[in-house]
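K.L.:
Structure for this input, please:
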Amino acid sequence: MRPISSRLSMILGCLLLAVSLPLVAAEKVYRLKLAETWPPNYPILGDTTKNLAAIVEKMSNGRLIIRIDSKNKHKAPLGIFDMVKAGQYDIGHSASYYWKGKDPNALFFTTMPFGMTTPEQYGWFYYGGGLELMEKVYARHGMLSFPGGNTGNQMGGWFRKEIKSLDDLQGLKMRIPGFAGEVFARLGASPTNIPAGELYTSLERNTIDALEWVGPALDLRMGFHKIAPYYYTGWHEPAAELHFLINKKSWDKLPSDLQEILRVAMRSVAYDMYAQSYHENSESWSKIRTEFPDIKVKSFTGEVLDAMQKANMELLAERAAKDPLAKEIIDSQATYLEKARAWTSISDKAYLNSLDD
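P.N.:
Below is the predicted model of the structure:
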């Protein structure tokens, strides 16, 4: 056994060595669970959540880790709102207009028929008061919502039969969510919402007569053209923005620097999804033109479009009359659209028109 003096010397030596070394405390790692509406490895939409997880992990030097559960894991593709609100998941990735049954004002933050284009809508979100209005809606439910990626202007859908008049919409069973579904219902159709993984079989089994999904990049992969050859141009979703839905308690537990990292990462991947969507749609549209001659690309007739616009305006007026917050959102979007569209017309539209001269 060593003498006490020897052991004390050894202990003192260790203490002196410890004091001389820099103190490095192990930094806490925060782990968040994210539920997405999409199937596993779903292109573009699912790429966005993977990009988010990768970016926040790298930017935080491993202090913020996001685990992603696709719909095959949580089994509730249209249940994201409830799961995030209850704290079962910290983050959700979905589309705000899916939650009109939970809060009717949620549908305004994806896109609106005959509304803003993607650049116009991003301007409204980030600089025109859109984010603040979205916060008002989701604060009631103990959640935050942030833009989560835009598909750009969506196509009007796949139809088994040509839509020549309003009569052709009567009783038409169509997968079309959001405010556009309400417009179709007013015109006599029967709108419904169906998760992505069930769309093809629903169309194949005549559960629905028509559907809209996104655009060429995702639609061709789904094979809708094999059943419904009429492909209509868009009117209903000129700027379909997905969203990240975050449980407020989960957000508040994050240090301020990680909140900012997450905020910046969400904004980055949202815009990246728009760029990716534009690229992929361009590639797939080229394929439609050269490889799929049986797809009949159509636009709705003036009669049908006029009726859609009339129904849309009536529904907006009714919604605004019933709910002060809905009126605030509708007025904000209309005011911003008027100013932004004037610039769009004299810039992008004028440029494109000049190429046709």
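K.L.:
Please make it C-alpha for all contacts and neighbour counts, starting now.
P.N.:
Will do.
K.L.:
Which residue, other than its chain neighbours, is closest to Gln170?
P.N.:
Gly188 (4.6 Å; CA to CA, 6 or more residues apart in numbering).
K.L.:
what number of residues lie near the one you found?
P.N.:
Using other CA atoms under 10 Å, Gly188 has 17 other residues around it.
K.L.:
how close does it sit to Lys298?
P.N.:
21 Å (CA to CA, to the nearest Å).
K.L.:
Let's see this one next, to set against the first:
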Amino acid sequence: MTSIPFTRRLAMAAMTGALALTSMATVASADTTRLRFHTFYGTEIDPILKKFRDTVKENSGGDLRIQTFHGGELVASDQLLEAAKKGSIDIAHGHGGYWSGQVDIGNIEAGLPGGWTSLDEARAFFDSEPVDALLTAAYDEAGVVYLGKGYGHDYDLLTKEPVTSLDDLKTRKIRATSNVAKVLEYFEIPTVYLPAGELYIGMSTGVIDGAIYGGPIEYEQLKLNETAKHYTRLNMLMPGWTETFLANKEKWDGLSDEHKAIMEEAIAQFAADITGWLAEGNQSVVDKGDVFEFAVLPDEDSKQLTVAAQAVWQEEAERSARNAELIDLLVANAKAQGRL
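P.N.:
Model (predicted):
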């Protein structure tokens, strides 16, 4: 019998070991569930995304893995719902305004002027059983699974001159989105729409005298503090937007109960981390002390904004019976809070 050289025996042993490892990796891979998660945010939230991925991996013992994609990376933000429905992605993180043409309640849940004035109020509203049931049904009809909400932060007025009341704005042109513009026009305040990238030029050249776009951090990032210094808290909509998490039905239904629970907990923490990050960013600008001068609109004027917003609310209510039901709940909440 011919003996096998020692070096060849080593090579064969190494090959056998490699094949065994490959086989084990294949089995492990087959047992690992991977989910494609697409947010509308960019790379600025990468530390939060990493924490999210690590949490899911750790809590599942490595059996559940998340692959994350930034805004516009695989699909445009206004296509997130459709992508989740078709399975191009497994979980979408966007907000109702992106798909209001596909889901009747989209604009309402994204945030209507006067809808809520604090994070606690917004959370309590969406956590209530009637509201949760309406959103679950609406997204089920749209072909996806509704997983829950996230919350933005400040959304207020920046002007070149100080504001002490709504009357001060009647001689100034304010940049606003369509729904906010309808509310301001109720008070005979002139409005115009400009995209974010044009706000600096618009403010510095006098095309606009103020803008309702975001919070202190957004205004500072756009360098608008170089053109306007007066930040007025309107108490019209806080948080200024809400965020929605949706899943592909087939992929979600295929998860074990344990994996669903892990995902729900991790998504809730991810949403809370986003809100915390936004809050910290806004507070950091306040703490600098010399970026903006801060003021608050009088309570009575803030309440009048909610009253004026009723025309916008009723437009949404007329879109469907479900919208009407959701608006009724929004009205009841506003009355309970003393704004109507």
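K.L.:
Superposing both, give me the TM-score.
P.N.:
Put the two chains on top of each other and the TM-score (TM-score structural alignment, normalised by the length of the second structure) is 0.73; 303 aligned residues with a CA RMSD of 3.5 Å.
K.L.:
For the residue nearest to Gln170 of the first structure, which three-state class applies?
P.N.:
Here Gly188 of the first structure is coil, with the state taken from DSSP: H, G, I helix; E, B strand; the rest coil.
K.L.:
And for Phe244 of the first structure?
P.N.:
Quick answer, by three-state DSSP: Phe244 of the first structure is strand.
K.L.:
Which stretches in the second structure count as helices?
P.N.:
Ranges of helices in the second structure, per DSSP state H, are 6-31, 46-59, 80-86, 106-110, 119-127, 129-141, 178-186, 199-205, 216-221, 249-253, 257-288, 299-308, 310-317, 321-336.
K.L.:
ok, now how distant is the residue nearest to the spatial centre of the first structure from Glu318 of the first structure?
P.N.:
For the first structure, the residue sitting closest to the mean C-alpha position, by CA atoms, centre = their mean, is Leu242 at 0.8 Å. With distances taken as CA to CA, Leu242 of the first structure is found 26 Å from Glu318 of the first structure.
K.L.:
same thing with Tyr42 of the first structure?
P.N.:
37 Å.
K.L.:
neighbours around the counterpart of Ala317 of the first structure in the second structure, how many?
P.N.:
Per TM-score structural alignment, the equivalent position to Ala317 of the first structure in the second structure is Gln314. By the measure other CA under 10 Å, the count of residues near Gln314 of the second structure is 14.
K.L.:
And Asn323 of the second structure, by the same measure?
P.N.:
24.
K.L.:
With Thr16 of the second structure instead?
P.N.:
By the criterion of other CA under 10 Å, Thr16 of the second structure has 12 neighbours.
K.L.:
residue in the first structure matching it?
P.N.:
By TM-score structural alignment, Thr16 of the second structure lines up with nothing at all.
K.L.:
In contact with Thr16 of the second structure, which residues?
P.N.:
By CA atoms under 8 Å, 6 or more residues apart in numbering, Thr16 of the second structure lies in contact with nothing.
K.L.:
What is the burial count for the counterpart of Glu325 of the second structure in the first structure?
P.N.:
By TM-score structural alignment, Glu325 of the second structure lines up with Glu328 in the first structure. Close neighbours of Glu328 of the first structure, defined as other CA under 10 Å, add up to 13.
K.L.:
What number of residues are in the vicinity of the nearest residue in space to Glu328 of the first structure that is not next to it in sequence?
P.N.:
Excluding its sequence neighbours, the residue lying closest to Glu328 of the first structure (CA to CA, 6+ apart) is Ala320, at 7.8 Å. Neighbourhood size, Ala320 of the first structure [other CA under 10 Å]: 17.
K.L.:
Would you mind measuring from Ala320 of the first structure to Ile329 of the first structure?
P.N.:
In terms of CA to CA, Ala320 of the first structure sits 9 Å off from Ile329 of the first structure.
K.L.:
Next: Trp251 of the first structure.
P.N.:
25 Å.
K.L.:
what's the closest of the helices of the second structure to Met236 of the second structure?
P.N.:
Of all those, it is helix 299-308 that lies closest to Met236 of the second structure, at 6.1 Å by CA to CA.
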